[in-house]
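In: this is a predicted model, with the sequence first.
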Amino acid sequence: MSEIKTPNLLEVKNLKQYFDINMGFFRSKPLKAVDDVSFAIKKGETLGLVGESGCGKTTVGRTILHLYKPTGGEVWYNGKKLETKEDIQEFRKKATMVFQDPYS
């Protein structure tokens, strides 16, 4: 019996988000906020990104939504790489970041 392959709804490949930190007098140093993150989500699945404060959870979400331009890596939605402004805008209509309520 063969296994039925379900296509990925969202696939993140080697996502990187670096920020330049000004060290003064024309020097900067990269801060690796997100470094080589990969995962895939199939239709009907849910992903929870969990971690300590300051570990990059929000940065991953913002980079996937292209609110930050990724330093490296790829984001694919429904088998299509998110590259054009139109593709990104269409994806943003269907994707949402949900933040935890620390008081619940």
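Out: Now that the structure is in, tell me what you want to look at. Residues are numbered from 1 along each chain as shown.
In: when you work out contacts or count neighbours from here on, use the C-alpha atoms and nothing else.
Out: OK.
In: distance check, residue 22 against residue 63.
Out: Using C-alpha to C-alpha, to the nearest Å, we find residue 22 at a distance of 21 Å from residue 63.
In: of these two, which one has the most company?
Out: Set side by side, residue 22 and residue 63 show more neighbours around residue 63, with 18 against 11, by other C-alpha atoms under 10 Å.
In: just checking, that one touches residue 19?
Out: No - the pair residue 63 / residue 19 is not scored as a contact, 12.0 Å apart, by C-alpha atoms under 8 Å.
In: check it against this one:
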Amino acid sequence: MADDDDKPKKHTLDTLFMVYANYQVIPTEIENELFDSILLSQLDAWLEQAKLMPNPITRTQTGLIYMRYKKWRMEYEDFLEVLHQLSVDNDIPLDEFKQTMIDAGIPSGATDIVIVK
């Protein structure tokens, strides 16, 4: 079992959610602030990384769905609902949609080291 600790761990949807939620964040006065919710621009960046945007999913489509929540940042549970809605609207099986998001990996150009637990 000790050998398993040495192997690189793969990202899951929830760990990638945390990576994207903290990607391209404008620095604030608070040092080392970590976000556990995602902005629309970060969601769109993830969809682009997964090659799901601009086809079949558009920024207009994500924007309209995102606005239904009336929040600046979206928590993970709401994010899962958005993925479900996008998969239904675009006729993509939800499991396949989630796997595509996972396969996209971390944002290209990201320099932060992320520890997956």
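Out: Looks like it came in fine. Because the structure is predicted, anything quoted here is derived from the model rather than measured.
In: tm score of chain vs chain?
Out: Their TM-score after superposition, calculated using TM-score structural alignment, normalised by the length of structure 1, is reported as 0.30; 60 aligned residues with a C-alpha RMSD of 4.5 Å.
In: ok, residue 31 of structure 1 - contacts?
Out: 18, 19, 20, 21 (C-alpha atoms under 8 Å, 6 or more residues apart in numbering).
In: helix or strand: which one has the third one?
Out: Using DSSP states H and E, residue 20 of structure 1 sits within strand 8-24.
In: can you pull the buried residues of that strand?
Out: 8, 9, 10, 11, 12, 13, 15, 16, 17, 18 (16 or more other C-alpha atoms under 10 Å).
In: how about the fourth one, nearest residue that isn't a chain neighbour?
Out: When you say that, I think you mean residue 11 of structure 1. In space, and not counting its chain neighbours, residue 11 of structure 1 is closest to residue 40: 4.2 Å by C-alpha to C-alpha, 6 or more residues apart in numbering.
In: distance of the one you found relative to residue 89 of structure 1?
Out: Distance from residue 40 of structure 1 to residue 89 of structure 1, counting by C-alpha to C-alpha: 20 Å.
In: higher neighbour count, these two?
Out: More crowded of residue 40 of structure 1 and residue 89, by other C-alpha under 10 Å: residue 40, with 16 against 13.
In: in three-state terms, label that one for me.
Out: Going by DSSP: H, G, I helix; E, B strand; the rest coil, the secondary structure assigned to residue 40 of structure 1 is strand.
In: can you verify my assumption that it contacts residue 12?
Out: Yes - with contact defined as C-alpha under 8 Å, residue 40 of structure 1 reaches residue 12; the gap is 6.2 Å.
In: against residue 34 of structure 1, how distant is residue 58 of structure 1?
Out: 10 Å.
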